[in-house]
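K.L.:
model the structure of this input:
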Amino acid sequence: GGDSGGRMPGGRGSGGRAAGLGASAPAVARWLGDIRTYFPASVVQVMQRDAIDRLGLSALLLEPEMLEAVEPDVHLVGTLLSLGKAMPETTKETARAVVRKVVADLEKRLESRTRATLSGALDRSARTSRPRHHDIDWDRTVRANLKHYLTVPGRDGGEPTGTIVPERLVGHGRAARSAKKEVVLCVDQSGSMAASVVYASVFGAVLASLRTLSTRLVVFDTAVVDLTDQLADPVDVLFGTQLGGGTDINRALAYCQSRITRPADTVVVLISDLYEGGIRDEMLKRVAAMKAAGVEFVTLLALSDEGAPAYDRDHAAALGALGAPAFACTPDLFPDVMAAAIEKRPLPVPDPEPRP
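P.N.:
The predicted structure is shown next:
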């Protein structure tokens, strides 16, 4: 979403220091993505090649000392991915190394807490109050019903006996090797969502590593691409994206909806600024239908440290009215949001930022 006049932000001549790219990287990533919406492919290719030269990215990727001068971060990754096919072949391996370093740092920061939080949520959600006889967890059932202890008079004047009335049965849930829940990450890859795409790819890989969670990752602009088969390596996922272009949320949700087999055990996470280029009413009907079928639907306006971006407030309000409040989510909050969705608890929606 968003608009662009085709003018490169923070434009510098080739003599500018590449080390200064960090502060302007979000705007650069957005611009590189948005020009695909407003210009034909032949013009886009020329403009992107010019961007590589003017921003000094070629030098950055070719010279080790330049790489040392810049601290690779999420926004630099977004900028590199936004270049797409315009990136020279000679720099692609170096770019991949930069992306891998950032991804490794993010995994180190986010993985352990995400795994612990979601594993606990999955264990709790697996326990059922209506288990079949061979699925009953007798230890938990006894402890859960101690308050229902009754003394029963003995027969023919014999000693009274005590018994526990199991008003609530607690089950083991399914076998640990089976998937208890399904998660679909549906990620907008327009230029303004670059940082969110990076974080979603890392989280997608972490979620996919949990044996009791079945994870699908879908990215979209006006087309829909299912990257689930690449989730073992988030770097492969990122290089399978193409940041920029239009947005058709309705088409993406239609694809996700078609892949849901167990609605009551499924969480769909739409990560988008909600600037819809598709059919608005169809998009909302699709969300309503999924929720009516039992799907937990989460709308994140961003998955990044920067807070709420520009977004379509009318669409956000319409989704909120359907019971799918739209809010920006930091990477540190994401595990708690997912745990709440898995357990069907109210989401920990942060306080909204005051409007200017």
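K.L.:
C-alpha only now, for contacts and for neighbours.
P.N.:
Noted.
K.L.:
which strands and helices lie in contact with the helix or strand harbouring residue 47?
P.N.:
Residue 47 is part of helix 41-54, with elements assigned from DSSP states H and E. In this structure, helix 41-54 makes packing contacts with helix 21-38, judged by 3 or more CA pairs under 8 Å, 6 or more residues apart in numbering; DSSP states H and E.
K.L.:
what helices and strands are in contact with the helix it packs on?
P.N.:
helix 41-54, helix 74-83, helix 194-208.
K.L.:
so where do the strands sit in this structure?
P.N.:
149-152, 161-164, 181-188, 213-220, 224-226, 266-271, 296-303, 326-329 (DSSP state E).
K.L.:
ok, which of these comes nearest residue 285?
P.N.:
Nearest to residue 285 among those is strand 296-303 (12.9 Å), distances taken as CA to CA.
K.L.:
between helix 194-208 and that closest one, find me the angle.
P.N.:
140 degrees (axes from the mean of the first three to the mean of the last three CA atoms, to 10 degrees).
K.L.:
the nearest residue to residue 233 once chain neighbours are set aside: how many residues sit nearby?
P.N.:
Closest residue in space to residue 233, ignoring its immediate chain neighbours: residue 205 at 6.6 Å, by CA to CA, 6 or more residues apart in numbering. The tally of other residues near residue 205 (other CA atoms under 10 Å) stands at 23.
K.L.:
wait, residue 205 sits on residue 231?
P.N.:
Yes. Under the criterion of CA atoms under 8 Å, residue 205 makes contact with residue 231 at 5.0 Å.
K.L.:
second chain to compare with the first, below:
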Amino acid sequence: MDTAGGGERVREGYAVDGDERVRRWRMVLGGEGADGTGCSLTGTDLAVDAALTALYGSGGNPAGAGAGGGRGRSAGLGASAPSMARWLGDIRTYFPSSVVQIMQRDAIDRLGLATLLLEPEMLEAVEADVHLVGTLLSLGKAMPETTRETARAVVRKVVADLERRLATRTVSTLTGALDRAARVSRPRHRDIDWDRTIRANLKNYLPEFGTVVPERLIGYGRAAGSVRKEVVLCIDQSGSMAASVVHAAVFGAVLASMRSIATRLVVFDTSVVDLTDQLDDPVDVLFGTRLGGGTDINRALAYCQSRITRPADTVVVLISDLYEGGIRDEMLKRVAAMQASGVQFVALLALSDEGTPAYDREHAAALAALGAPAFACTPDLFPEVMAAAIEKRPLPVPDP
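P.N.:
Sure, this is the predicted structure:
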């Protein structure tokens, strides 16, 4: 609210004087001639404004960032790798990590930063995140040998951070689901797990008789070999799915580390590549992908279907935006055939924190009609989705 006669605005408990308001508006508007502020910047404000000017304007370049000048907002490439590296250093100095990552993404889109990422000194300057990994993977064979090892180090750092965030919860969630799926609900007498049976029936305790009436018997889990689940991750490696490919590679490695799950990882565009033998190192998996190109979902599912040996114990996870370049009707028939054989089929439009991407709504509706709802899934939700699929219960589909 405005305080009477004081020229101050009190917002969220802080008093902001008129000069400070003008300074903030100047930072927002960028100093164009018509911004109307008449405010000049100095010190850190000038450096921050130069970094923003380099990216979000209409005709300059990042080479001028960090040097001051307060020019009108202007953007463009026209910068050497050292100048761009200095700009990357500036934004890491003046902005928090989450903002730096957004600005880097914008620089890749607006300034052609992807080209300069082919140089090692540039890679050492950037803030590593999932989107940067996707950009590096999309560069593929264009990346010179001198840059490849630096790129692998960047990718390994991001993968290690994701594993630390996701592995423990994934293993604990799926271990519980596998244990529940293995329990026998109608055991023979010698197979009754009395400890679990008593706990499950405590509500039926009869104090006058000092006993529990076991309405529901719980048996010991079947031998591990007889309940080992098979999980097939089938991943669309078109360019728009980059973040999903990164997360899927990490989850694939985590699943492969669990003895009770046999994991297969398949990536596809118009061809199909089985990367299962590289699952011990998700970085190798990622460098084995080829982001971009067409899409043939039907062909990929045909390959996955041919590798299924125990349908009733198999979960197939298709991660794709569903833009099918192959035979649509054959794809849907294949999904229906897998489900009829006992396979649990899951369709994820994305496996990332970015929300629902653009996707083929007609194909998504057709899958939903088959009982396989297609939805975007965050990495944090993925363990719950897999647990539900393993236990053959409804999937925790997020609200649209």
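K.L.:
now tabulate the helices and strands packed on helix 21-38 of structure 1 in JSON lines and tack on distance to residue 264 of structure 1.
P.N.:
Formatted as JSON lines, those follow (distance: least, CA to CA, whole Å):
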{"stretch": "helix 41-54", "distance to residue 264 of structure 1": "43"}
{"stretch": "helix 74-83", "distance to residue 264 of structure 1": "34"}
{"stretch": "helix 194-208", "distance to residue 264 of structure 1": "19"}
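K.L.:
nearest to residue 144 of structure 1, out of those helices?
P.N.:
Closest among the helices and strands packed on helix 21-38 of structure 1, using CA to CA: helix 194-208, at 30.9 Å.
K.L.:
which residue range of structure 2 does the closest one align onto?
P.N.:
Alignment of helix 194-208 of structure 1 against structure 2: residues 242-256, by TM-score structural alignment.
K.L.:
distance from the chain centre to that stretch, please.
P.N.:
With CA atoms, centre = their mean, to the nearest Å as the basis, stretch 242-256 of structure 2 stands 8 Å off its chain's centre.
K.L.:
next one: stretch 162-169 of structure 2
P.N.:
Distance, centroid of stretch 162-169 of structure 2 to centroid of chain: 13 Å (CA atoms, centre = their mean).
K.L.:
mind listing what's buried along that stretch?
P.N.:
Under the neighbour-count criterion of 16 or more other CA atoms under 10 Å, stretch 162-169 of structure 2 has 162, 163, 166, 167 buried.
K.L.:
quick one: map residue 384 of structure 2 onto structure 1.
P.N.:
Alignment note (TM-score structural alignment): residue 384 of structure 2 maps to residue 336 of structure 1.
K.L.:
now do the same contact list for that match.
P.N.:
117, 348 (CA atoms under 8 Å, 6 or more residues apart in numbering).
K.L.:
what about residue 25 of structure 1, how many residues nearby?
P.N.:
Applying other CA under 10 Å, we find 21 residues neighbouring residue 25 of structure 1.
K.L.:
surely it is in contact with residue 81?
P.N.:
No. If you go by CA under 8 Å, residue 25 of structure 1 and residue 81 don't touch, sitting 11.8 Å apart.
K.L.:
and the helices in the stretch 51-200 of structure 2, which stretches?
P.N.:
81-94, 97-111, 113-116, 120-125, 130-139, 145-182, 194-200 (DSSP state H, counting those that start in this stretch).
K.L.:
any idea which of the ones you listed is most buried?
P.N.:
Mean neighbour count (mean count of other CA atoms under 10 Å) peaks for helix 130-139 among the helices of the stretch 51-200 of structure 2, with a mean of 21.
K.L.:
ok, average deviation of that one from structure 1?
P.N.:
Mean deviation of helix 130-139 of structure 2 relative to structure 1 after superposition (mean CA distance after the TM-score superposition for structure 1): 0.8 Å.
K.L.:
what does stretch 156-173 of structure 2 give?
P.N.:
Per aligned residue, stretch 156-173 of structure 2 averages 0.8 Å (mean CA distance after the TM-score superposition for structure 1).
K.L.:
give me the distance between that stretch and the centre of its chain.
P.N.:
Distance of stretch 156-173 of structure 2 from the chain centroid (CA atoms, centre = their mean) equals 12 Å.
K.L.:
give me the number of residues near residue 383 of structure 2?
P.N.:
Other residues close to residue 383 of structure 2 by other CA under 10 Å number 21.
K.L.:
not counting sequence-adjacent ones, nearest residue to it?
P.N.:
residue 170 (5.1 Å).
K.L.:
repeat for residue 54 of structure 1
P.N.:
Once flanking residues are discounted, residue 54 of structure 1 sits nearest to residue 14: 4.8 Å by CA to CA, 6+ apart.
K.L.:
isn't the one you found right up against residue 57?
P.N.:
No. Look at residue 14 of structure 1 against residue 57 with CA under 8 Å: they stay out of range, at 9.6 Å.
K.L.:
the spatially most central residue of structure 2 and residue 143 of structure 2: what is the separation?
P.N.:
Compute the mean C-alpha point of structure 2, and by CA atoms, centre = their mean the closest residue is residue 352, 2.5 Å away. Distance from residue 352 of structure 2 to residue 143 of structure 2, counting by CA to CA, to the nearest Å: 25 Å.
K.L.:
what does residue 120 of structure 2 give?
P.N.:
Distance from residue 120 of structure 2 to residue 143 of structure 2, by CA to CA: 10 Å.
K.L.:
which of the buried residues of stretch 162-169 of structure 2 lies closest to residue 130 of structure 2?
P.N.:
For these, the nearest to residue 130 of structure 2 is residue 162 (9.1 Å; CA to CA).
K.L.:
might you report the residue contacts of the residue mapped onto that closest one from structure 1?
P.N.:
Under the alignment (TM-score structural alignment), residue 162 of structure 2 pairs with residue 106 of structure 1. Applying CA under 8 Å, 6+ apart to residue 106 of structure 1 gives the contacts residue 202.
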